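J.: Predicted structure and sequence below. I'll ask about it afterward.
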Amino acid sequence: MSTSSFNRRWAAVILETLTRHGVRHICIAPGSRSTPLTLAAAGNGAFICHTHFDERGLGHLALGLAKAGKAPVAVIVTSGTAVANLYPAIIEAGLTGERLVVLSADRPPELIDCGANQAIRQQGIFASHPSETLSLPRPTPDIPARWLVSTLDSALGRLSAGALHVNCPFAEPLYGELNDGGLAWQQTLGNWWQDDKPWLCEPHQATVIKQDDWPAWRRRRGVIVAGRLSAREGAQVAAWAQTLGWPLIGDVLSQTGQPLPCADLWLGNARAVTELDEADIVIQFGASLTGKRLLQWQATCRPQEYWIVDSLDGRLDPAHHRGRRLVADIGEWLARHPAEKRAPWAQDVAMLSAQAQARAEKMTAEFGEAQVARRLPLLLPEQGQLFLGNSLVVRLVDALARLPQGYPVWSNRGASGIDGLISTAAGVQRAKARPTLAVVGDLSALYDLNSLALLRQAPAPFVLLIVNNNGGQIFSLLPTPVNERERFYCMPQNVSFEQSAAMFGLSYSAPDSWQALCEVMSGAWQRPGATIVELSVEQTAGTRTLQQLLAQVSHL
C-alpha cells in the first residue's frame, strides 16, 4: 500500500471529523511534513483556508477568527520549531477561552532524538497550556478508522475552551498521486461520510445553578464590575445594574456603555472608595480587567461576598475573595437571577465620574496620545468593530474614553502580550468582515510586522492606527529606574512605518492634527482594503496627562 496515499486517507478522516464540530476556518503554514493535512484541508469544501508564512502570526490569526467567530478554528503547521511558534497563541486561548485545534505534523518516532533534520520532541511541547492533547500514532491500516474518528470526537467534545493539540506523525514518502490505497479502510466508516454529525457524541453542557438567597442579596447594597463581555451580555448587565440601582464599573472591554466613565480616574479618589466600601456584595461579570485603579480596588475591597460569573472555568480572582465562583452563561445567569427595582445608592461615585469626565475633556484639548484616546469613539466606523492592543494608549482609552454600548471591542487581555496583535486583529476582521479599527503602539507593531502581509486581504475597510510614542512608554507610569528607563525598558527605536506600509502595498498616512486625523479616517472608511495611520506623538505627553488627571481627580 502506498504510504503517501494512506497518509492522505488518514488525514482526510482527521479533517472531516473537524467539520462535525463546527470548524470552518483553517489556518495553514507552508511545510513539507504537513502535506497530508494541508492537501486534506484543501480538498474539503467545508473549509475556508487562510495561509501565512509566519507561524506565530498564523496562530494569532486563528485566535482572532475564533475570538470573533465564536467557533473552533484549526491550525496546520509542519514539524520542528514551526510548532513552537504557536505557543503564545495557545497560551492566550487558554486564558480567554477561544477554541483552537492545532494539528502539528511530526516525524515518526524512529526519527526523534537521533539527529534527524527538523525533528524535535513535540509531544507535550505546550505543557499544561492546552485544554486537551492528543498524540496520534503513525498512520497504519492496522488501526481501525473508527478508532481515529471516535478518539478525535471525544477530545473535540470535551473542548469547551482553550486549545486542543493533536500531534500527527507522518512517515515518508509524503508526495504522490492519491490512489486506491487505504480506500477500503476509509470506507469502513460507511455513511458517516455523507452525514454531518460526529461519529461519537459526548455532550458536555453546563447548567446554571440558581442562588436561592439571591432575593435577599438584591435588596442590599451592591457593586457590579464588568470585565470582558459580548455586546449582548454588556447590554444585559447594564440594564440589570440600572434596575438594581447598583453602580456599574465597566471595563473598556465590557460593551456596557460604561455608565460611570473614567473609572480609572475616579477610583483614585478616597471618597469614591469609601462609598463603594459600603457595598455588602460585589458581583463581577467577565474577567480581564484593564484599569490599574480598578484592579487595586478589586484587590482591596472587602464585601461580605464577592461573586464572579463567567462561562470560563477557573478562579479568575487574583485577590482570592470570600464568595462564589459561578461558571455559567452570563445571559442565562441573569435570567435566573432577575433584578428588583431599587433606587440608586452611590451618589458620590456618580458625581465624581461626571467631574472626572469634565476634567479629562479639558485636559485633552491639545493633539496627542491622550486626546486621541479620549475621542476614540468619534473615529469608530459605523457597523464596525474595535481591536485594542496592549500598550499605553489602551490604558488611556480605558481611563478617558466612553465607548458606545454594544459596540464590539476585542483584545488579547489574557496574557496581555504585545505579540501577535496585528494578526489577531486580522483574524477578528476575517471572521466578521466588518470595518475594523485596530489601535496598537509602535513596539507592538514592530513585534508583529510580518503580519502586515495579512492585511492585504482585508475583506472590509481596515485601519491600523499605530500610536508611535517612540518606545514602551507604559513603563513611564511605573517606578522604573530613571537612569535605566530609556535603554532597558522603553527601548526607543526611532522608526517610521511608512516604508513598512510600502513594502506590503498598504495605504499610509501620518496626520499631525485632530482635524487631519478625522479626514484621513473618514476617507479610509470609504475605500476597501487596509490603511496604516501613524500618529507620531511626544514621548511622555500621554503619561504626564494621565498622571496630572489622576492627581486632580484624587483631590475633588
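T.: That came through, no problem. Just so we're clear, the structure is a prediction, and the values are computed from it rather than from any experiment.
J.: use CA for all of it now, contacts and neighbours both
T.: Will do.
J.: Can you classify the nearest residue to residue 248 once chain neighbours are set aside as helix, strand or coil?
T.: Using C-alpha to C-alpha, 6 or more residues apart in numbering and skipping residues adjacent in sequence, the residue nearest residue 248 is residue 224, 4.7 Å away. Assigned with DSSP: H, G, I helix; E, B strand; the rest coil, residue 224 falls in the strand class.
J.: next up, a second structure to put side by side with the first:
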Amino acid sequence: MLHPTVYNTAQICFQLGVTHAVMSPGSRNAPLTISFARHEGISKRIIPDERAAGFVALGIAQLTKSPVVLCCTSGSALLNYAPAIAEAYYREIPLIVISADRPPELIDQRDGQTIRQLDSLQNHVKHTYGLPVVSNGKQSQEYQQKLIEALEKSVTPPYGPVHVNIPFKEPFYPAIDQVLEYGQVEIKERDQIKTDQQNIDISGYKKIVVLIGQHEPDQQLADWVSKISKLVPVIRSPLNNLSEGVEHVDAFINSQSDLKPDLLITSGLSVLSKKLKNFLRHHKPDKHLHFDPASVEVDTYQTNPAIIGQFLWESLNEHQFAHADRGYLTVWRTLEIKAKESVKSFLTGVNHSESKAAFDILQSLPKDSVLHLSNSMPVRYADLFGVKEGVHCLSNRGTSGIDGCTSTAVGSSLVSDKMNILITGDLAFLYDRNALFHNYALPNFRIIILNNQGGGIFRLIDGPANLPELEDYFETRHNRTAEYICAENGITYLTASDDKSLAAHLNSFYDSSKTAKVLEVFTDPETNQNVYKKLKQYIHERIKD
C-alpha cells in the first residue's frame, strides 16, 4: 500500500516548478514511478539506460531553463547518473536526482542491489538529502520539508543538481482498492536574494577586453554587447551565443604582446579556446573584473579577479567605455578579418577532409536551429570557423566529456520545436549509442558524424601524434559505422565520402521527416592531419603579413 506522502512526491515537485521528469524502470522506485506517471502536469520520458537518462534530463533542463527530475531504482543505477550530474554542476543546470534506496538497516549487509547511495554524488551536487522511510505523520512532515528544501536549493543561484535519496520498504505498489489522490502542499514563498549595486570605475584603463564564457542566448546581454562592441573588443564565440563581437580569435591569438589588455572584463561559464586562456595567463591584465550574480569564485586566468555579484549589463554602460583606445579595437578587428579570409581562402582550395567537411557543414546550418557540438574536434571546428548568426549553440563544456553528447541533444530535441542538429565524432557517437534506446521518433533531430575511424584529435594536438602508440592506445582505430545502429532504431541513414556527396546530402538533410536522420561523413585520418596542420600554418603566415 502506497503511503499518501510518497505518492504526493510528484505534486510537490510540480508545485515548485517541475514540469518534466526522466524515468528509468525499476522495482524499488515503483512508488515514485507511479507518482510521476499519473501526474498530468508533468511530462514523462522513459529512458532505460540511466547514464543516457541523466544527459537527456540535462538536455531538457538546459533548453527549458527549468528543473528536471531524474528518477531511478536502487543500487548501481544511481552511479550511472554521475557523468551527467558532474556536467550539470559545472554548467549550473538544475537537476533533481531522486533515487530509491533500501532501508538503512540493510546497507552493507550483503543484500541484493544495495550500495552506499547516500552521499555517493556529494562532490558534484549542491546538497544531498536523505529522506526517512515514511510510516507515520511525523516522518511525513520531515519527508515533505526535505523534498521542498531540495527543490528550492536547486534553483537558488548558482543553480545546480541536488540528490534526494529515499529508502523504501515493501510493498512498493498500491493495493487494488487503494485510491490515490494528490494533495496540495503548503509551501512558503521564498525570500528573494538582493544584491547591493556597486559603482564600477574603469576610467583608468584604455585597453579593455570583454570576454563572455559559455552563455545561453540573452537579449539583455545581446543589447549591451551591441553597444559595447563598437568601443572595445568583445570576444564572440559559438558557445557564448553572441551575434556581435570579434570572432575567430582561436585562429589568430598567439603571443602578440600588443593584444595584452589593461583591463579584462569577464562573465559567463567556461571558455573553450586553450590558446586564448594561455594568452591571458601569460599576458595578465592589470585588472580583472568578473561579473557573476551568484558570486561563484573562480580564477581561470590566475589573475586574482574581483568577483562582482551583479549582471554585467546592469553594472557598466557604453559611456563608461568612451575613453577606451579605439586603435586597440582596430588591431583586434584587423586580425579577425585576416583570420576569417585565411580560413575561407584555404578551405576553398583543398580536397575532401574533415576540416573542409566541418566548414561546409557549419555553413549549411539553417537559421534559427539549435546546434549541439560534441566534445573533441567538432566544438573546436566551430570555434575556429565560426557559426552563423541565429544558430543557438550548445555543448557539454562543463566537464568536456564525450560520454553524453548525443543524449543531451536528444533531451533538447524532445522539448524543442526547432531543428536540433548534432555534429559529433565517431567515437562520441558510438560511446553514447544508448541515447537512441527509447521510443521517441525525434523528427526534428539530425546527427552529422565525422567518422575518421578513431579519435582523430590525437593526430592534431601536440604530444601523441608522433608516438608509436598513437593508433592503438590514443586514436583507438576501428572500422565501425552507424549503419546498424540507425537500422535498429528506425533512423534514416546517409553517407558521404567526398565533397560532392556531402553537398548533395546537405541540400535536403534538414528537410522535414517523420524520424531522425544521420549523415555519416567519412574522412581519412592522415589526410585530416595534413590539411589541418597546413591550415594552421597558412593562417599563421597570413596573420604575420
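T.: Nice, thanks for sending it over. Remember, it's a predicted structure, so these values are computed and weren't measured experimentally.
J.: TM-score for this pair?
T.: Their TM-score after superposition, calculated using TM-score structural alignment, normalised by the length of the second structure, is reported as 0.91; 532 aligned residues with a C-alpha RMSD of 2.4 Å.
J.: Can you tell me what the residue nearest to residue 248 of the first structure aligns to in the second structure?
T.: Alignment note: residue 224 of the first structure maps to residue 210 in the second structure; criterion TM-score structural alignment.
J.: Provide the secondary structure category for the equivalent of residue 454 of the second structure over in the first structure.
T.: Matched to the first structure by TM-score structural alignment, residue 454 of the second structure sits across from residue 471. Here residue 471 of the first structure is recorded as coil under three-state DSSP.
J.: before we move on, back to that, for the match of residue 224 of the first structure, give me its contacts.
T.: 232-235, 264-266 (C-alpha atoms under 8 Å, 6 or more residues apart in numbering).
J.: which of these lies closest to residue 384 of the second structure?
T.: Residue 384 of the second structure lies nearest to residue 235 out of the contacts of residue 210 of the second structure, by C-alpha to C-alpha, at 12.8 Å.
J.: doesn't residue 243 make contact with the closest one?
T.: No: counting by C-alpha atoms under 8 Å, residue 235 of the second structure stays clear of residue 243, with 10.4 Å between them.
J.: Overlap in contacts, those two.
T.: If you check residue 235 of the second structure and residue 243 against C-alpha under 8 Å, 6+ apart, no residue is contacted by both.
J.: residue in the first structure matching residue 55 of the second structure?
T.: That one, residue 55 of the second structure, aligns with residue 60 by TM-score structural alignment.
J.: That match contacts residue 418, doesn't it?
T.: No: in terms of C-alpha under 8 Å, residue 60 of the first structure does not count as a neighbour of residue 418; the distance is 11.3 Å.
J.: Of the two, which one has the most company?
T.: Set residue 60 of the first structure next to residue 418 and count neighbours by other C-alpha atoms under 10 Å: residue 60 wins out with 31 against 20.
J.: Distance of the residue of the second structure positioned farthest from its centre relative to residue 31 of the second structure?
T.: In the second structure, the greatest distance from the average C-alpha position (C-alpha atoms, centre = their mean) is reached by residue 177, at 45.2 Å. Distance, residue 177 of the second structure to residue 31 of the second structure, using C-alpha to C-alpha, to the nearest Å: 16 Å.
J.: ditto for residue 440 of the second structure
T.: 24 Å.
J.: Can you pick out the residue with more neighbours from the two?
T.: Between residue 440 of the second structure and residue 31, counted using other C-alpha under 10 Å, the more crowded position is residue 31 (23 against 15).
J.: so who does the aligned partner of the more buried one in the first structure touch?
T.: Residue 31 of the second structure maps onto residue 36 in the first structure when the alignment is built from TM-score structural alignment. Going by C-alpha under 8 Å, 6+ apart, residue 36 of the first structure touches 4, 7-8, 11, 174.
J.: Let's have those in CSV, adding distance to residue 543 of the first structure.
T.: Output for these, formatted as CSV (distance: C-alpha to C-alpha, whole Å):
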residue, distance to residue 543 of the first structure
4, 59
7, 57
8, 56
11, 53
174, 55
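J.: Max pairwise distance over those: which two?
T.: Greatest spacing in those, by C-alpha to C-alpha: 11 and 174 (11.7 Å).
J.: Just want to know which of the two has more residues nearby.
T.: Ranked by neighbour count (other C-alpha under 10 Å), residue 11 of the first structure and residue 174 place residue 11 first, with 23 against 18.
J.: show me the contacts for the counterpart of that one in the second structure.
T.: Alignment note (TM-score structural alignment): residue 11 of the first structure maps to residue 6 of the second structure. Residues in contact with residue 6 of the second structure (C-alpha under 8 Å, 6+ apart) are 31-32, 35, 134.
J.: picking up where we left off before, dump the contacts of residue 210 of the second structure into JSON lines; add secondary structure as well.
T.: Formatted as JSON lines, the contacts of residue 210 of the second structure follow (three-state DSSP):
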{"residue": "232", "secondary structure": "coil"}
{"residue": "233", "secondary structure": "coil"}
{"residue": "234", "secondary structure": "strand"}
{"residue": "235", "secondary structure": "strand"}
{"residue": "264", "secondary structure": "strand"}
{"residue": "265", "secondary structure": "strand"}
{"residue": "266", "secondary structure": "strand"}
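J.: Distance to residue 293 of the second structure and neighbour count for the residues you listed - can I get that in JSON lines?
T.: Converted to JSON lines, the contacts of residue 210 of the second structure look like this (distance: C-alpha to C-alpha, whole Å; neighbours: other C-alpha atoms under 10 Å):
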{"residue": "232", "distance to residue 293 of the second structure": "23", "neighbour count": "28"}
{"residue": "233", "distance to residue 293 of the second structure": "23", "neighbour count": "25"}
{"residue": "234", "distance to residue 293 of the second structure": "20", "neighbour count": "25"}
{"residue": "235", "distance to residue 293 of the second structure": "21", "neighbour count": "21"}
{"residue": "264", "distance to residue 293 of the second structure": "18", "neighbour count": "22"}
{"residue": "265", "distance to residue 293 of the second structure": "14", "neighbour count": "20"}
{"residue": "266", "distance to residue 293 of the second structure": "12", "neighbour count": "20"}
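J.: any idea which of these is closest to residue 324 of the second structure?
T.: Checking the contacts of residue 210 of the second structure one by one against residue 324 of the second structure (C-alpha to C-alpha), the nearest turns out to be residue 232, at 6.8 Å.
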